[in-house]
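Asks: Provide a 3D model corresponding to the input given below.
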Amino acid sequence: MHAAGAGAATTVELVLPADCPVGVLLPSIVDLVVGGPGAPAAPHRWYLSRLGGGSLDTSTTLRANAVHDGDVIVLAAVGLPAPHRVPPEPCRVVAQTGRQADPAVAPWAGCAVGIAVALVGATTLVWSARATAGPGPLWTATVLSAGAAAAAVAHRAAQPLSVALRVSAVVFAAATGLLAAPGASEDVGVLLGASAAFVVAVAMLRADTDGAAVALLSALASMAGTIAAVAAVGAAMPVPPGTAGAALTVLSLAALSAAPRLAVAAAGLGPSRGVVGITRATAAHRLLTGVTAGLSCAAVLGAVAAVIAGEVSGVRAAAFAADVGLLLLLRRRGHADAARGWALGLAGLVGMAAGLIAITKTVPAQSFWVCAAAVVGCGVALHWPETTASDIPLVRRGVQVAEYVSLAAVVPLAVWVTGLFGVVRDLSLP
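Replies: Sure thing, here's the model as predicted:
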């Protein structure tokens, strides 16, 4: 028996019963080998290991551990790692290192590919329905949505596959709604598609408590709900696309301000509940992450629609999109969760990019300083987390005021984009 510790190494020959469990023998072995006047005062967790590494199983006997007469056993306070073969050839080392991939990346990469295939398939079905007449695309989307939903609920699949199935069910449900009324207007089709996606997302959300699924499904449900609300108004009365986009942005930002309260209410938190467990708090965070991401996407989608519609001058659309993007970027500082920060940041960058493109197309002669300002702004934004400027009270107050100003400017800019100011001016009221 060889004992290796902080002091000098000790080697003792012991005669031990082969049919006694190692855990029963271990206290006596420690007393015989390292006991005495120089024994450590603090308690230790001792391990018996082979000379080449690999700890002995304390629940079995020495015979079961394949310990024979004359074997050298190491007694140490730290377990020795099990031996493993190291390839000496450099080419084999490089080849094996290339095969050591993160096991958690491949399933989620397959999930992303599956969702992308569902999006492409739903888009193809909608396009084919407009190109050719017939109920084939409608029934195909219906069967795919129902099949994905049934497979996700009935089959307890792995987490990435379950997420892909649930999201695919929502995507094909939206395609089914779009194709349900072939002779109706686009507003009616959008209303049916968004409503179908909202219903299926909520149903899938109630049938699953997984983290990634809750975040994605709540994002889809919140985004589809706001789109359905705006499309309902468009189905009732003629609304231009730019006006609908501005209304979608205003509604999404209003709902985004109330997202924390909605998440608290949906998760069952609040003053009435004295004790809140980790599971319920985690569910509230996941729900808030999904709602924030979905409403951010809906807000920037409305701003981009107002820019693409081209119903008003590019300056108005650019100002509106840039203000929405700036507001979403400034909202990042109010969320400690990294996923919510990324969602708001990416949506804000898309809004700022839409405003930049609109102003560049409108006044190309002045695009040089606009591009320079955008590059400088991006550089400052990238450097901001590495500085301590956010700890300065004056700077922090300035950022807060800028957020309030951009929020207050959303409604006037939306009214400006929709042309209501011109309508009121043309009324020539006394």
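Asks: hey, let's count contacts and neighbours off CA atoms from now on
Replies: OK.
Asks: does residue 271 belong to a helix, a strand or coil?
Replies: At residue 271 the chain is in coil, as set by DSSP: H, G, I helix; E, B strand; the rest coil.
Asks: state the distance from it to residue 265.
Replies: Counting by C-alpha to C-alpha, to the nearest Å, the gap between residue 271 and residue 265 amounts to 11 Å.
Asks: helices of the stretch 151-300 of the chain, start to end?
Replies: Ranges of helices in the stretch 151-300 of the chain, per DSSP state H, counting those that start in this stretch, are 159-179, 186-206, 211-236, 241-257, 259-267, 278-309.
Asks: residue 2: which of these is closest?
Replies: Residue 2 lies closest, by C-alpha to C-alpha, to one member of the helices of the stretch 151-300 of the chain: helix 278-309, at 46.9 Å.
Asks: could you give the angle of the closest one to helix 186-206?
Replies: 170 degrees (axes from the mean of the first three to the mean of the last three C-alpha atoms, to 10 degrees).
Asks: mind listing what's buried in helix 278-309?
Replies: Within helix 278-309, the residues that count as buried by 16 or more other C-alpha atoms under 10 Å are 283-308.
Asks: ok, residue 196 - contacts?
Replies: Taking C-alpha atoms under 8 Å, 6 or more residues apart in numbering as the criterion, residue 196 is in contact with 170, 173, 174, 176, 177.
Asks: how far away is the first one from residue 48?
Replies: Put plainly, it is residue 170. The value you get for residue 170 to residue 48, if C-alpha to C-alpha is used, is 56 Å.
Asks: what's near enough to touch residue 370?
Replies: 356, 360.
Asks: that one - that's part of a helix, no?
Replies: Yes - counting by three-state DSSP, residue 370 is part of a helix.
Asks: one more sequence to fold, the one below, so I can look at both together:
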Amino acid sequence: MWPPAAWAARRERSGRRAGAQVPCRNRRTSALCGSIQQREISVPTHPLYASYVAVVTNTVRRVAVHLPRQRLSADLVLPAQCPVAQLLPALVDGVVGDRASVAEAVRWYLAPVAGLPLDPTKSLHDNGVRDGDLMLLTDEPAPPPRVTTGAPTDAVIAAIRPPAPRAGGWEAAIATTVLLALASTLCWVGCTSGDEPALWVSAAIALSAAVAAVAGWVTAPLSDALSVGAVGHTAVTGALAAAGFSWPVVVAVAAAAALAMAVRLAMALGRSGIAAVSATTGCAAAAGAIMLAAIIGALCSGDVATIGALLTGTSLAALTGAASLAVTLAGIGPARRAVGPRRAQAAHRLLTGLTGGWCGTAMVGVALVAAQGRYQVLTGIFAIAVGTALILRQRVHLDPIRRRVLIGAGLAALGIALFVAVTASPTTAPWWCCGVAVAGATLIHLQDRQWNPVMRSVIRGIEYIATAAVLPLAAWLAGVYDAVGLP
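Replies: Below is the predicted model:
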């Protein structure tokens, strides 16, 4: 305890005479850490112990709170060490009162006249609020609820966007057509006449196109076109190099050469970012499926229908794992917590290329089976199953390019089934055409309809049945059942 003289000296240094009337607010608290009703009273200070009031006044802040929107104001005494977040409910009740009940939730915050809103986790003292400050109590609408899981799928879904129009599309189409036409001509000349220059010319064109595609000398569409042309000429080079062997071996060697070139171009273009990797990825996927089917056909001495059935079955089996393969190649698996937009877009391009390549090989396989014409009824059922599976699979894709590719391949397979049915029984051709027209009109009418959960389950069941029926039918057409002695 200080002596009275010391207390008096402190009082004199504070600038307030002994026995002065110190204004103090007597308050009744109606909410947590907030005062609603106040009244001014005067407390006579003791000449010796007057410093107690100076200590108490440092724990509160006398501020004027103004609500601009509703033109309401209130003079309040608030605790200086209480977080602003705990003061806000009492401030709203004290300043707004019954008017605070609104139809929608709002967020309240306290801010000075000029400056940023106060940090709700800090107290008035920590926010730098002093006695006599004018504070603004303002509200804003609450943000809509949004679920954030933090999973890599959020970035992948956000990266889906409609394809932007690309300049130079006509030049790319012309370049692709010319390069593929040259490849076809060189392949025909080399296979029929056996001229060796066709092999070297095709190899030179493949090398030149690959260098121009990865060097960055041309635009992105032309780079894609040159990449496709390089893969095509590489396949022709491999086929001419294996001339003299059986045709499944020739196809396997050509597909292996095309696969190597496509993978190398995809890696180079993906690393440099010159062009999208969808075209080269599609070529690699198609070449891999063709190579596998040709190798199995060469080992089993299969015919065209056998290799076609193997090609279609392999393609549909690969389509089921295309998403997992794209995720693995893009490196956006569960081990990576943060996925950037560039990596997510790379995964979409990889998936688009894989889907396009395997859809094309599935359609080619159905065409090869139909060209053999061994079992017409079985071939028609096989084509219908493949087309149904491809068309219904587009439901699980959000990218418009992949949806169009799947629908186009499915319609092509159904068209092959119609051709087989018409050639098997020409008298029923009008009825088949009428049925196709009715089915097409029905699909156009129902394309934008939102199905209920029951119908979605039915459609999903039809897709599963069609997909499950492809492999047994392919094995039947490939002669597997005859080889093992099944009836």
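Asks: neighbour count winner among residue 170 and residue 48 of structure 1?
Replies: Comparing residue 170 of structure 1 with residue 48 by other C-alpha atoms under 10 Å, the one with more neighbours is residue 170, at 31 against 26.
Asks: how many neighbours does residue 225 of structure 1 have?
Replies: So residue 225 of structure 1, with other C-alpha under 10 Å, has 23 neighbours.
Asks: just give the nearest non-adjacent residue to the equivalent of it over in structure 2, would you?
Replies: Residue pairing (TM-score structural alignment): residue 225 of structure 1 is matched to residue 288 of structure 2. Distance criterion C-alpha to C-alpha, 6 or more residues apart in numbering; nearest residue to residue 288 of structure 2, sequence neighbours excluded, is residue 259 at 6.2 Å.
Asks: ditto for residue 357 of structure 2
Replies: Distances taken as C-alpha to C-alpha, 6+ apart place residue 282 nearest to residue 357 of structure 2, at 4.1 Å, with adjacent residues excluded.
Asks: how close does that neighbour sit to residue 361 of structure 2?
Replies: Taken as C-alpha to C-alpha, the span from residue 282 of structure 2 to residue 361 of structure 2 is 10 Å.
Asks: residue 313 of structure 2 now?
Replies: From residue 313 of structure 2 to residue 361 of structure 2 the distance is 10 Å (C-alpha to C-alpha).
Asks: what of residue 4 of structure 2?
Replies: For residue 4 of structure 2, the distance to residue 361 of structure 2 equals 102 Å [C-alpha to C-alpha].
Asks: kindly report the same for residue 285 of structure 2.
Replies: 9 Å.
Asks: likewise for residue 88 of structure 2?
Replies: Look at residue 88 of structure 2 and residue 361 of structure 2: by C-alpha to C-alpha, they are 66 Å apart.
Asks: then residue 76 of structure 2?
Replies: Distance, residue 76 of structure 2 to residue 361 of structure 2, by C-alpha to C-alpha: 78 Å.
Asks: again with residue 258 of structure 2
Replies: From residue 258 of structure 2 across to residue 361 of structure 2, the span is 14 Å (C-alpha to C-alpha).
Asks: and residue 333 of structure 2, by the same measure?
Replies: Distance from residue 333 of structure 2 to residue 361 of structure 2, counting by C-alpha to C-alpha: 28 Å.
Asks: and if you look at residue 340 of structure 2?
Replies: Using C-alpha to C-alpha, residue 340 of structure 2 is found at 32 Å from residue 361 of structure 2.
Asks: what does residue 137 of structure 2 give?
Replies: Using C-alpha to C-alpha, residue 137 of structure 2 is found at 67 Å from residue 361 of structure 2.
Asks: now do residue 350 of structure 2
Replies: According to C-alpha to C-alpha, residue 350 of structure 2 stands 17 Å off from residue 361 of structure 2.
Asks: then residue 10 of structure 2?
Replies: Counting by C-alpha to C-alpha, the gap from residue 10 of structure 2 to residue 361 of structure 2 is 96 Å.
Asks: quick one, what contacts residue 285 of structure 2?
Replies: By C-alpha under 8 Å, 6+ apart, the contact set of residue 285 of structure 2 is 259, 353, 354, 357, 358.
Asks: show me which of the residues you listed is closest to residue 200 of structure 2.
Replies: Among the contacts of residue 285 of structure 2, residue 259 lies closest to residue 200 of structure 2 (C-alpha to C-alpha), at 19.3 Å.
Asks: quick one: map the closest one onto structure 1.
Replies: Alignment note: residue 259 of structure 2 maps to residue 198 in structure 1; criterion TM-score structural alignment.
Asks: wait, its match sits on residue 220?
Replies: Yes - if you go by C-alpha atoms under 8 Å, residue 198 of structure 1 and residue 220 touch, sitting 7.2 Å apart.
Asks: circling back: ok, the residue nearest to residue 288 of structure 2 touching residue 289?
Replies: No - using C-alpha under 8 Å, residue 259 of structure 2 is not in contact with residue 289; the gap is 9.7 Å.
Asks: average offset between stretch 107-124 of structure 1 and structure 2?
Replies: For stretch 107-124 of structure 1, the mean deviation from structure 2 after alignment is 0.7 Å (mean C-alpha distance after the TM-score superposition for structure 1).
Asks: can you give me the buried ones in stretch 331-344 of structure 1?
Replies: Buried-residue list, stretch 331-344 of structure 1, by 16+ other C-alpha under 10 Å: 331, 332, 339, 340, 341, 343, 344.
Asks: make JSON lines from these and add secondary structure and distance to residue 202 of structure 1 to it.
Replies: Output for the buried residues of stretch 331-344 of structure 1, formatted as JSON lines (DSSP: H, G, I helix; E, B strand; the rest coil; distance: C-alpha to C-alpha, whole Å):
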{"residue": "331", "secondary structure": "helix", "distance to residue 202 of structure 1": "26"}
{"residue": "332", "secondary structure": "helix", "distance to residue 202 of structure 1": "26"}
{"residue": "339", "secondary structure": "helix", "distance to residue 202 of structure 1": "21"}
{"residue": "340", "secondary structure": "helix", "distance to residue 202 of structure 1": "20"}
{"residue": "341", "secondary structure": "helix", "distance to residue 202 of structure 1": "24"}
{"residue": "343", "secondary structure": "helix", "distance to residue 202 of structure 1": "21"}
{"residue": "344", "secondary structure": "helix", "distance to residue 202 of structure 1": "23"}
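Asks: closest to residue 192 of structure 1 among these?
Replies: residue 343 (26.6 Å).
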